[in-house]
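# for reference, the sequence and a predicted model appear below.
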Amino acid sequence: MDSSEEYWPGKRFGLPEAGQRSTPGWNRRIGGILIDWALSLGLAAVFFGFNNLSILAVFILLHMTGGLLAAGSPGHLLMKMRIAPITGGRLGIVAPIVRPLLIALVIPALLNDDDRRGAHDRLVGTILVSR
């Protein structure tokens, strides 16, 4: 890519710079994960006595269920984001199941590229986009 050419996250995948299907910024991403974590804390406290492993398990389950049913966790959806496959089409079954397991490891989510894709997204072929 020519260094004089303007680049924005998602451009190499044909995504717009802003608006629907663009790559959301960090504030929305952090807001989404905080919503998911707070929801996980609450559900784990009510149903499992608020132990650490149950909080993580609920978080993973929320992401898996949301990914399979709505292409995004409750936090993603409230922050107007969704998970999209890089190749286009439907999200499928593998990405919504594997992606949350990788996020739970924390490190893959911190290893981001120029398109704001963490290692968890690169490994399953997805990108987070605006709705």
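Here it is on my side, so go on.
# all contacts plus neighbour counts: C-alpha atoms, from now on.
OK.
# now do the buried residues in the helix of greatest length in the chain.
Scanning the chain for the helix with the most residues, using DSSP state H, yields helix 26-48. Neighbour-count burial for helix 26-48 flags 28-29, 32-33, 35-37, 39-44 (criterion: 16 or more other CA atoms under 10 Å).
# closest to G89 out of those residues?
Closest approach to G89 among the buried residues of helix 26-48 (CA to CA): R29, at 22.7 Å.
# S54 versus the closest one, what's the distance?
Distance of R29 to S54, given as CA to CA, to the nearest Å: 23 Å.
# again with G88
According to CA to CA, G88 stands 34 Å off from S54.
# who's more crowded, the two?
S54 (18 against 9; other CA atoms under 10 Å).
# can you give me the strands for the chain?
Taking DSSP state E as the criterion, the chain carries its strands at 81-85, 126-130.
# use this one as the comparison:
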Amino acid sequence: MWSAPPAYPRRVARWTGEWLPGTGDGGQGTDQHGSRWPGEKLGLPESGVGSAASGGARLLGLIVDLVVAALVTAIFLHPSLQDPAAMQEFNLWSGGVWAVISVISAGFFGFTPGMAVVGVRVARLDGAALVGPLRALVRAALTFVLIPAAVRNADGRSWLDRLTGTVVIRMR
């Protein structure tokens, strides 16, 4: 039986720490923002469970989610590669299925099917157990736009993470 991992991170930096200077120690081995590894300012470990997820894992999880959504859609609506109108309808429905899968699974479980495959999950910075449907909806809407999901800071957090007060961490 699946058991929820502990709520990470337990200790977080000030919310202004992402853009105000002087929040790092400026010591050897730090990046330009004062961190030695992504997520250090948020209290995340350097590696292993609870560390910041890589961009590659996040992208692979999204691709898996999109494939799952297309397969579920194909059960009800058969794609026809020769018919552009049919493919446009299929893609529209597939995007809707992806949104529903993403919002429900991330909102209530902290991860989507694709995130589970690659071993990452979404955690709230305030330590709450659930991401919640509203935050998951905002994350899905911004992921759909793509640019907010792609631009990340030194802690590996995208714009959608910063807007919703979340971070994507490793589960294994």
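Great, that's in hand. This one's a predicted model, so the numbers in the text were calculated from it and none came from an experiment.
# sorry, back to before: will you turn the buried residues of helix 26-48 of the first structure into JSON lines that also has distance to I127 of the first structure?
As requested, these are exported to JSON lines (distance: CA to CA, whole Å):
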{"residue": "R28", "distance to I127 of the first structure": "14"}
{"residue": "R29", "distance to I127 of the first structure": "12"}
{"residue": "G32", "distance to I127 of the first structure": "15"}
{"residue": "I33", "distance to I127 of the first structure": "15"}
{"residue": "I35", "distance to I127 of the first structure": "19"}
{"residue": "D36", "distance to I127 of the first structure": "18"}
{"residue": "W37", "distance to I127 of the first structure": "20"}
{"residue": "L39", "distance to I127 of the first structure": "23"}
{"residue": "S40", "distance to I127 of the first structure": "23"}
{"residue": "L41", "distance to I127 of the first structure": "26"}
{"residue": "G42", "distance to I127 of the first structure": "28"}
{"residue": "L43", "distance to I127 of the first structure": "27"}
{"residue": "A44", "distance to I127 of the first structure": "28"}
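# circling back to that earlier point, so the longest helix of the first structure corresponds to what in the second structure?
Using TM-score structural alignment, helix 26-48 of the first structure corresponds to residues 55-77 of the second structure.
# need the contact partners of the matching stretch.
Residues outside stretch 55-77 of the second structure that contact it (CA atoms under 8 Å, 6 or more residues apart in numbering): 90-91, 93-95, 97-98, 101-102, 112-118, 120, 156.
# compute the number of surrounding residues for S158 of the second structure.
The number of residues packed near S158 of the second structure is 21, by other CA under 10 Å.
# cool, the one 4 residues further on as well?
The burial metric for R162 of the second structure, expressed as a neighbour count using other CA under 10 Å, is 16.
# for it, give its distance to V138 of the second structure.
Look at R162 of the second structure and V138 of the second structure: by CA to CA, they are 11 Å apart.
# same for the longest helix belonging to the second structure, what does it pack against?
Longest helix of the second structure, by residue count under DSSP H: helix 84-109. For helix 84-109 of the second structure, the elements it packs on are helix 55-76, helix 133-145, judged by 3 or more CA pairs under 8 Å, 6 or more residues apart in numbering; DSSP states H and E.
# what stretch of the first structure does the last one fall on?
Right, the one you point to is helix 133-145 of the second structure. Under TM-score structural alignment, the match for helix 133-145 of the second structure is residues 93-105.
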